[in-house]
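J.: Kindly generate the corresponding structure for this input.
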Amino acid sequence: MTIPQVLTIAGSDSGGGAGIQADLKTFQMRGVFGTSVITAVTAQNTLGVFAIHPVPRAIIQAQLKAVAEDFTLSAVKIGMLGNAEIIDCVAEGLEQYSLPNIILDPVMVAKGGSPLLQRNAVTTLKKRLIPKAHVITPNIPEAEIITGIKIRNEQAVFDAAEILHELGAKTVIIKGGHLENSQSVRCKDWFFSPQNHFVLESPRIDTRHTHGTGCTFSACIAAETAKGKGIEQAVRIAKDYISSAIGHSLNIGHGHGPTNHWGYQDE
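T.: Sure, this is the predicted structure:
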C-alpha cells in the first residue's frame, strides 16, 4: 500500500500554530505523508508576527525541484506566499511539474492583523494562481480583497463566489467566520462548485484560540483529496476536523492560541 504524499507550499510559523507547521501536523493526523516548500520564515507567536524573511526565489525553486522529482504527490496545499515574485515562482513550478489537486488558501493577513501578502501582489495571485486552483478557501476579508466586493450579506457571498469562478477557480469555499453581521450561534461556510452549492454549518465556539484555522482547514482538504475523497466529502471532513480542533482548545500562549490538531477522531 502506497501512502498518499502531499506538498505544502507556505511560510514557517515559529509559534507552531499556523503555516507549514500546522499543515504538517494536519497531514500527519489525516494519514498522509507531508512534504514542504517554505516560502518565508516568520518570527511569530500567539501575540503577533514580529519579523518576516521571504525565502529567495532560487531556494524556493530548488525545494520544489527536490520534492517534485522524488515524491509522488497527490495534492498540493498553498498558503502564505508573501509577494508577487514568489507567487510567480510557485505558479511556474506547478506548471513545470504538473502538480495535481491544488488547494489554495489565499493567506493575506495574520490572525493578529499583520499583513502576510503585499497588496500589489493580489493581481499576480489572480492571474497566475487562482486559475490553477482546484479549490480556493478565502475568508470574508480575503474574498473582499480579491473580488472588490464588500461582503455584508449572503447575496454578496454568492456574487464573490461567481467572480472567483470567473477567475478560474474550480471550487470556491468562502469561510464566513468574519461576517460582520453574524451574531448567530452557528458559523457558516459556503461551498460553490459547477455541480453544486451548499452551506456548511457548525456551532460558533467562544474562544480566542483560533490561530491557524485557515491553514488547518485547507491542509485537511488537501489530505483528504490525496486519499481519493471527492471534493465535497473532503470539505465536509475538513469542516468537522477544524471545528473539533477549535472546540478542544489547548489554551496555549498569551494571545490567539493554536487549534488542537489531534482533537478530531474519526467516528
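J.: hey, let's count contacts and neighbours off CA atoms from now on
T.: OK.
J.: Check the secondary structure at Val235 for me.
T.: Under DSSP: H, G, I helix; E, B strand; the rest coil, Val235 falls in the helix class.
J.: How about the contacts made by it?
T.: Val235 makes contacts with Ile221, as judged by Cα atoms under 8 Å, 6 or more residues apart in numbering.
J.: Tell me the spacing between it and Ile103.
T.: Distance check for Val235 against Ile103: by Cα to Cα, to the nearest Å, it reads 11 Å.
J.: count of residues packed around Lys65?
T.: For Lys65, the neighbour count with other Cα atoms under 10 Å is 15.
J.: Show me where this structure has its helices.
T.: 19-29, 57-68, 84-96, 122-124, 140-147, 154-166, 213-226, 231-247 (DSSP state H).
J.: Among the ones you listed, which comes closest to Gln195?
T.: helix 231-247 (10.4 Å; Cα to Cα).
J.: starting at the chain centroid, how far to that closest one?
T.: Between the centre of helix 231-247 and the centre of its host chain there is 13 Å, according to Cα atoms, centre = their mean, to the nearest Å.
J.: Here is the second sequence; please produce its structure so I can put it next to the first one:
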Amino acid sequence: MKTALSIAGSDCSGGAGIQADLKTMTLNGVFAMSAITALTAQNTTGVSGILEVSPAFLAQQIDAVFLDIRPDAVKIGMVSSAPLIATIAERLRFYQARHIVVDPVMVATSGSRLMETDAVRSLREQLFPLAEVITPNRQEAEVLSGRPIHSREEMLAAARAIAFDCHCSVLLKGGHSDTDADDLLVEADGTETWFAGRRIANPNTHGTGCTLSSAIAANLAKGYSLPQAIARAKGYITAALSAGLDLGAGSGPLDHTLGGKDIFTWMNGAPDAIQE
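T.: As a prediction, the model looks like this:
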C-alpha cells in the first residue's frame, strides 16, 4: 500500500488541518500519517488559539515516520513560524523525500491569520524549492507574487512569476474567483495547464485547501503524474462539496466521505484527464 505524510496543524473541529488531511488521504487510497506542527483551538467561525510544538519535537515526529514507514509523498500545510519551517526543510532534505506538496496556509477560511510574516519568507527560501508543487489560492498568490489577481491573465502572470522565483511548479487555485473555479498549473519547466472547475453552490468550504493538496499528494504517491493527480484531486473535492454537508455556525466543513457513496467505486471512476 502506498503511504503519505501530512505535516500540518491540528484542527480540533475536524474540518481542516491534520484531520482533513488524514480523511482525504485515506479516502484517496493511501495509508495516512501525520507530524503535527501546532495545536489550534478553532471551529467553523474562527481560530481562538494556536500552540506550536517545538522544532525538536517536530523533528522527532518526522524521524519516527521516515525511519519506520517511509512516505511515498509528503503534504505540508500550516507551519506558522520560521524555526519550524527550517526543521521541516532540513529533515526532508536529509531523508531525500519525494513528491512534496506545499499548501502555503496563511489565512484560515474564517479570516484568521495563521502564519507569521517571517515564516512566509522562510517558505519561499527553504520549502518551495523542495516542492513538486505548491498550491496557493488567489490571496496567497498575491502575497507571494506581489501582484494583484483579478483575471485569468493576471493569474497566469502571477503563477509564472512564483514558479520562476521559487523554482517549483505552482497550482494557482481559482476557487476564490467570482465567476468560476478554474485552476492553473504552471510547471517548473514552463508547461501551462488549465483545469476547468465547476462552481458548487455551497458556502461550507472550511478545509478545501487542505483537502485539495492532500488529495494531490495521495495521487502522486500512487504514481500518477502531476497533472493527473491534480485532475483526480479536483474531482474528489468537487464530489465532497456537492455532498452538501452543513455543520457549524460558520463556514462548515466538506463531506470527505462524499455523502456515504461507495468511495472505491468513485476512485475507480475518478477523472484523470486534464482540461486544456
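J.: that older thread, quickly list what's touching both of Val235 and Ile103 of the first structure.
T.: Ile221.
J.: I'd like the helices of the first structure as a markdown table, with distance to Ile3 of the first structure appended.
T.: Formatted as a markdown table, the helices of the first structure follow (distance: least, Cα to Cα, whole Å):
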| stretch | distance to Ile3 of the first structure |
| --- | --- |
| helix 19-29 | 11 |
| helix 57-68 | 15 |
| helix 84-96 | 22 |
| helix 122-124 | 34 |
| helix 140-147 | 33 |
| helix 154-166 | 32 |
| helix 213-226 | 9 |
| helix 231-247 | 17 |
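J.: just these: most buried one?
T.: Stretch with highest mean neighbour count among the helices of the first structure: helix 213-226 (a mean of 28; mean count of other Cα atoms under 10 Å).
J.: Can you list the helices and strands that that helix packs against?
T.: Using 3 or more Cα pairs under 8 Å, 6 or more residues apart in numbering; DSSP states H and E as the contact test, the elements touching helix 213-226 of the first structure are strand 5-13, helix 19-29, strand 73-78, strand 102-104, helix 231-247.
J.: In a markdown table: these, plus distance to Ile163 of the first structure.
T.: Formatted as a markdown table, those follow (distance: least, Cα to Cα, whole Å):
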| stretch | distance to Ile163 of the first structure |
| --- | --- |
| strand 5-13 | 25 |
| helix 19-29 | 27 |
| strand 73-78 | 20 |
| strand 102-104 | 16 |
| helix 231-247 | 20 |
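J.: ok, Cys187 of the first structure - contacts?
T.: By Cα under 8 Å, 6+ apart, Cys187 of the first structure lies in contact with 176-177, 201-204.
J.: Report the angle between the longest strand that the second structure contains and helix 82-95.
T.: Ordering each strand of the second structure by length in residues (DSSP state E) puts strand 31-43 first. Angular relation of strand 31-43 of the second structure and helix 82-95 on a 0 to 180 degree scale: 180 degrees, by axes from the mean of the first three to the mean of the last three Cα atoms, to 10 degrees.
J.: Just the buried positions in strand 31-43 of the second structure, please.
T.: Buried residues in strand 31-43 of the second structure, counted by 16 or more other Cα atoms under 10 Å: 31-40, 42-43.
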